[in-house]
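S.K.: what follows is a protein structure lacking sequence information:
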């Protein structure tokens, strides 16, 4: 069966709805449920036409500081010839609905659901929706940390359906990661992957590590341990974790539990406040 991806549609709940929801923001993590992604909380960007977005992560002092993440919604005919205003920003795009026409380095790529693109800084990319349907995709941005002696990464355009997932050792195939970048390629200072848990699979210990995370649930549901709390999450929910927030997962089923995962990697820790 082809992969399924949840994409928000906006709208507003009726006046008769209860206010109670699962949204929570703590000093260690945030959960942004799909039900909070309504019309009233969308944003707009310069030089993007017929486009709106949900900002689901941004650098915040004392929380997660390395990245921003948007869910972009581009109507037919919309898009941008000047999508990025920061010359030091690298990007990962991941399409969850519709079709994108991405142009970079003189080539045009048609990206469909599952489509992934890595775009290094100042790559001069453009993106348009040339189809008749709405386009929705994730746009993850991070300031690139250059290292003397290491070249900047090259453009990557692919689709997760064309990549064999890497099974986590000792999990009997129940936990796997689709990797778009070679983990040993130290030119990259961030990884965006798709993580898949089969029904009944677990992260069997509380991961506690320096990487910041953004986790957008593409499919299914699970119980996720965040710091001292267990929270239930489902397709369309977003989890945002600062460094060292303990985390684990139980995917109870009935289907697969899958999420898009961001983490910062492969660089020294700054030793001065505000250091890059």
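M.R.: On my side now, so go ahead. Treat the numbers as computed from the prediction; the structure is a model and nothing was measured. Residues are numbered from 1 along each chain as shown.

S.K.: C-alpha only now, for contacts and for neighbours.
M.R.: Fine.

S.K.: was I right to think residue 198 contacts residue 255?
M.R.: Yes. Residue 198 is in contact with residue 255 according to CA atoms under 8 Å; the separation is 7.1 Å.

S.K.: what about these two, which has more around it?
M.R.: Taking neighbours as other CA atoms under 10 Å, residue 198 and residue 255 compare with residue 198 leading, 20 against 15.

S.K.: enumerate every residue touching that one.
M.R.: 174-175, 251, 253, 255-257 (CA atoms under 8 Å, 6 or more residues apart in numbering).

S.K.: just put the residues you listed in CSV and tack on secondary structure and distance to residue 100.
M.R.: As requested, those are exported to CSV (DSSP: H, G, I helix; E, B strand; the rest coil; distance: CA to CA, whole Å):
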residue, secondary structure, distance to residue 100
174, coil, 32
175, strand, 30
251, coil, 32
253, coil, 32
255, coil, 28
256, coil, 26
257, strand, 26
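
S.K.: and those residues, which are buried?
M.R.: Buried members of these, counted by 16 or more other CA atoms under 10 Å: 174-175, 251, 256-257.

S.K.: in JSON lines, list these along with distance to residue 99.
M.R.: Output for the buried ones among the contacts of residue 198, formatted as JSON lines (distance: CA to CA, whole Å):
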{"residue": "174", "distance to residue 99": "31"}
{"residue": "175", "distance to residue 99": "29"}
{"residue": "251", "distance to residue 99": "30"}
{"residue": "256", "distance to residue 99": "24"}
{"residue": "257", "distance to residue 99": "24"}
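
S.K.: structure B:
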């Protein structure tokens, strides 16, 4: 850190209960017990209005989580934005490189460790699991998004969607990757009950958030609250892509 070289300013937009755009500049590190030699920032949380918690994690050389991430009644997910890590539960281990991910069901902790001298950058997530009587329980899922074929989205060949978790109803959430070629867009402005937390992986876009058109780009984070109007155009010279969470497969509660 040093003295500022210009006027203090930020692209961040925080609308509690509605949406948030959080660029990487200005993030403050949090001390989370169990994370060693890591920089970790809490992005979305119930204090913002979210029903889940999203973290941005940079694991330096030797960085790891020693206590385990997760707890009874809470499901967790990690996505590797950059680098190579070891991710394991008490009885399974996975090597995850860029685009690798691991989902752990409630009550099963995940342990994370950087496997290289360079930094590893992670998107980390947790939320309370909502059981569904009579349908069983979710299970550990791991994979690499780069090995999943993108499906044409809403009959538009310049927009592709990947599902990272099974569509089985025992899962009350999913993670997706949506990719827009330059000039690709949503087919309409969406309004829905689901929340999202999105880590922008590449490119640039113009995003409509609560009927405001806002420029966004790689390494930004967006939280979308329930019923917030949302849609985007991909702009620039490379595909605009992001990985995001979505709650699903449950009825609304009274």
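M.R.: Nice, I can see it. Quantities reported herein were computed from a predicted structural model and do not represent experimental measurements.

S.K.: start and end residues in the second structure for stretch 136-156 of the first structure, please.
M.R.: Under TM-score structural alignment, the counterpart of stretch 136-156 of the first structure in the second structure spans residues 121-141.

S.K.: can you find the partner of residue 29 of the first structure in the second structure?
M.R.: By TM-score structural alignment, residue 29 of the first structure lines up with residue 19 in the second structure.

S.K.: isn't that match up against residue 222?
M.R.: Yes. Counting by CA under 8 Å, residue 19 of the second structure does reach residue 222; the two are 7.3 Å apart.

S.K.: residue 94 of the second structure maps to what in the first structure?
M.R.: Residue 94 of the second structure maps onto residue 109 in the first structure, by TM-score structural alignment.

S.K.: what residues are up against its match?
M.R.: Each residue near residue 109 of the first structure by CA under 8 Å, 6+ apart is listed here: 100-103, 157.

S.K.: roughly how far apart are it and residue 251 of the first structure?
M.R.: To residue 251 of the first structure, residue 109 of the first structure is 35 Å away according to CA to CA, to the nearest Å.

S.K.: what's the answer for residue 206 of the first structure, then?
M.R.: 15 Å.

S.K.: which residue ranges of the stretch 1-150 of the second structure form strands?
M.R.: Per DSSP state E, counting those that start in this stretch, the stretch 1-150 of the second structure carries strands over the ranges 13-15, 19-22, 35-42, 52-65, 74-82, 84-88, 93-97, 100-104, 111-114, 120-128, 141-144.

S.K.: please work out which of these is packed deepest.
M.R.: strand 100-104 (a mean of 25; mean count of other CA atoms under 10 Å).

S.K.: got the contact list for that one?
M.R.: By CA under 8 Å, 6+ apart, the list of residues contacting strand 100-104 of the second structure from outside reads 75-80, 87, 110, 139-145.

S.K.: with the first structure superposed, average distance for it?
M.R.: For strand 100-104 of the second structure, the mean deviation from the first structure after alignment is 0.8 Å (mean CA distance after the TM-score superposition for the first structure).

S.K.: quick check: angle from that strand to strand 84-88?
M.R.: Regarding strand 100-104 of the second structure and strand 84-88, their directions subtend 20 degrees when assessed with axes from the mean of the first three to the mean of the last three CA atoms, to 10 degrees.

S.K.: checking residue 169 of the first structure next. Helix, strand or coil?
M.R.: coil (DSSP: H, G, I helix; E, B strand; the rest coil).

S.K.: and the counterpart of it in the second structure, how many neighbours?
M.R.: Using TM-score structural alignment as the criterion, residue 169 of the first structure maps onto residue 154 of the second structure. Neighbourhood size, residue 154 of the second structure [other CA under 10 Å]: 11.

S.K.: does residue 154 of the second structure touch residue 187 like I think?
M.R.: Yes. Here residue 154 of the second structure reaches residue 187: they are 7.3 Å apart, a contact under CA under 8 Å.
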